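Trainee: Need coordinates for the below:
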Amino acid sequence: MAKDIDTPCVSLCQLNSELCVSCGRTREEIRKWRGMKRPEKMATVQRAAARLKAVLKKNARRGG
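Mentor: Below is the predicted model:
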């Protein structure tokens, strides 16, 4: 069986509305993580990374 996907959690949970600003997952994705199958986890990790990149880019433009 293929290796399971590691959670993007960095144990610094900071939910800002519906998004964890530490790992990039939504509250719903965090809640459903354990029950997700490998393809769902892979897609979640990719979306989370894209969200974090967008947040960092937005913060850089604001100077902070």
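Trainee: drop to CA atoms for contacts and neighbour counts, all remaining ones
Mentor: OK.
Trainee: could you measure the residue of the chain most remote from its centre against R38, distance?
Mentor: The centre of the chain is farthest from one residue, M1, which by CA atoms, centre = their mean lies 24.5 Å away. M1 sits 11 Å away from R38, going by CA to CA, to the nearest Å.
Trainee: ok now the longest helix seen in the chain, how far from the chain's centre?
Mentor: Longest helix in the chain, counting residues (DSSP state H): helix 38-62. Here helix 38-62 is found 6 Å from its chain centre; the criterion is CA atoms, centre = their mean, to the nearest Å.
Trainee: Let's see this one next, to set against the first:
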Amino acid sequence: MDTPVASPCRNICRVSADGALCEGCGRTLDEIGRWQTAEETERRAIVTAAAARLAQLRRAR
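Mentor: Below you'll find the model as predicted:
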């Protein structure tokens, strides 16, 4: 059995200026809303995509 995927929330809940994502965890608002009911495979995909968004956000600054 796989280890459950932990929420990427870092308690830095700040929505980007364009309203597209949380600047703390990198998730979209839709992903945050789906998190509680998401299957583990979807959670893994969300965490991977969120990390990529955060890296892109850091490079843009």
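Trainee: ok, how many other residues are close to the residue mapped onto Q46 of the first structure from the second structure?
Mentor: Taking TM-score structural alignment, the alignment pairs Q46 of the first structure with T48 from the second structure. T48 of the second structure has 14 neighbouring residues, counting by other CA atoms under 10 Å.
Trainee: so who does T48 of the second structure touch?
Mentor: Neighbouring residues of T48 of the second structure by CA atoms under 8 Å, 6 or more residues apart in numbering: there are none.
Trainee: quick one: it from S7 of the second structure, how far?
Mentor: For T48 of the second structure, the distance to S7 of the second structure - CA to CA - is 12 Å.
Trainee: Contacts only, for the spatially most central residue of the second structure.
Mentor: Per CA atoms, centre = their mean, the C-alpha nearest to the average position across the second structure is that of R27, at 2.6 Å. The neighbourhood of R27 of the second structure, defined by CA under 8 Å, 6+ apart, consists of L21, I46, V47, A49, A50, R53.
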